[in-house]
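> sequence and computational prediction follow.
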Amino acid sequence: MNKILLFLLLSFFMTDLSSAQNQQIARQGQVSFFSYTSVENIEANNNQVLSIIDYSKSKIAVSMLMRAFVFKKDLMYEHFNESYIESDLYPKANFEGTIIDFDENLASQTKIIKGQLFIHGVTKDIEIKTNIQKNKGNYTLDGEFDVLVKDFKIKIPPILASNIAKTIAIKFRFQYQPYEE
């Protein structure tokens, strides 16, 4: 499955082969989310996130399998995949965006990434404040942003509404390496 995701991301970026030297890949990026409520906090981590950055074009793409999120409790995993995200119908989340005013010559910068986030069959325009570090030619991007559950048409039964926050905090970190086939 990861090879299919990689192919889709690469086909998005590989409009011309000369730009391949300006692309880097993060094969094990990290995305986590946190939902705070007075009843119970919900937290999950996904360390199998695939991302490609083309720094010459200031473009980024991210793809992840929803079933790769790891929870502290098995029941949370089951509810997340079966009842809320419906991973059988919507197995992936994707993001494609542009880093605004990106300067590939700077070692450290904080920029806004504007793009489209696709979750649960819904695409939404978002802006994400992102820290970008360059070390020995390789990039690391990290940041956090919030999403509203209702924006992605995730249904929460009224009886469980107090157990799940309306706003979910998402954190990410991608460490890129040069792409090699």
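That came in fine, so what should we check first?
> only C-alpha atoms from now on, for both contacts and neighbour counts.
Fine.
> span of stretch 159-176 from start to end?
Using C-alpha to C-alpha, to the nearest Å, the gap from the first to the last residue of stretch 159-176 comes to 43 Å.
> and if you look at stretch 153-164?
Using C-alpha to C-alpha, the end-to-end distance of stretch 153-164 comes out at 14 Å.
> included below, for side-by-side comparison, is a second structure:
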Amino acid sequence: MQTLLLLLLVLLLRGVPSAHAQGRYLTKTGLISFFSATPIEDIEARNQQVAAVLDFGTGQLAFSLLIKGFVFKRTLMQEHFNENYLESDKYPKATFTGHFLEFEASQLATAGAHPAQVEGDLTLHGVTRHIRVPATVELRGGQLLAQATFPVASADYNIEIPLLVRNSIAKIISVHVDLACLPVAGAVGIAPGR
């Protein structure tokens, strides 16, 4: 996971002429969760091992997570999710690389959550799709808080639902991203105390 985070950081910092880190934030413990209401039983999972980098100097952002990091209330659900649906041995991670649209970092000087649009490529189950997502960002106590909620259709990522349960599982799930990032203290590190 540390190699993946370093790769994300290098990709975002590549081509940035200044080593000054103002406007860059990262986390290794972001949260991505999803929820799907079904007639049989609601499906919910959380992954708190999300590496993310946000750079307001360039407007870029990226995150990466291991699919097996999703935790379910029921171990059988988790097993089916990894083996039958997301095939996590074959497709071990999901990534997003993109940028903020028409968002000025100077907005963060004003207290409160600020609406933003994020656009980029989401890769899941070996399929990459271009998406545009509404988000909010807020600078509070030195931390950058970023949130987004958006739908993901299993068919868009070639995730097959077995015929036996096809009518019992939602075809679109709600994905929630919740990041609490610290400022980067240099070109390759994070702020003291982290």
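Alright, I've got the coordinates. All of these numbers come straight from a predicted model, not from anything done at the bench.
> got a TM-score for the two of them?
TM-score of the superposed chains, computed with TM-score structural alignment, normalised by the length of the first structure, equals 0.94; 180 aligned residues with a C-alpha RMSD of 1.3 Å.
> apart from its neighbours in sequence, what residue is nearest the equivalent of Lys171 of the first structure over in the second structure?
Structural alignment (TM-score structural alignment) places Lys171 of the first structure against His176 in the second structure. In space, His176 of the second structure comes closest to Thr149 once its chain neighbours are excluded; the distance is 4.4 Å by C-alpha to C-alpha, 6 or more residues apart in numbering.
> which SS class is that neighbour?
When the structure is split into helix, strand and coil by DSSP: H, G, I helix; E, B strand; the rest coil, Thr149 of the second structure lands in strand.
> who's in contact with it?
With contacts taken as C-alpha atoms under 8 Å, 6 or more residues apart in numbering, Thr149 of the second structure has the following neighbours: 133-135, 174-177.
> grab the nearest non-local neighbour of the residue nearest the centre of the first structure.
Geometric centre of the first structure, nearest residue: Val62, 5.4 Å, by C-alpha atoms, centre = their mean. Counting by C-alpha to C-alpha, 6+ apart, the nearest residue to Val62 of the first structure once its immediate chain neighbours are dropped is Ser51, at 4.3 Å.
> ok, which stretches of the first structure are strands?
Using DSSP state E, the strands found in the first structure span residues 23-35, 42-54, 59-65, 70-71, 92-99, 108-119, 122-135, 138-148, 167-175, 177-178.
> distance to Glu82 of the first structure added to those, as a markdown table?
Compiled in a markdown table, these are given as follows (distance: least, C-alpha to C-alpha, whole Å):
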| stretch | distance to Glu82 of the first structure |
| --- | --- |
| strand 23-35 | 17 |
| strand 42-54 | 15 |
| strand 59-65 | 14 |
| strand 70-71 | 14 |
| strand 92-99 | 14 |
| strand 108-119 | 14 |
| strand 122-135 | 17 |
| strand 138-148 | 19 |
| strand 167-175 | 18 |
| strand 177-178 | 34 |
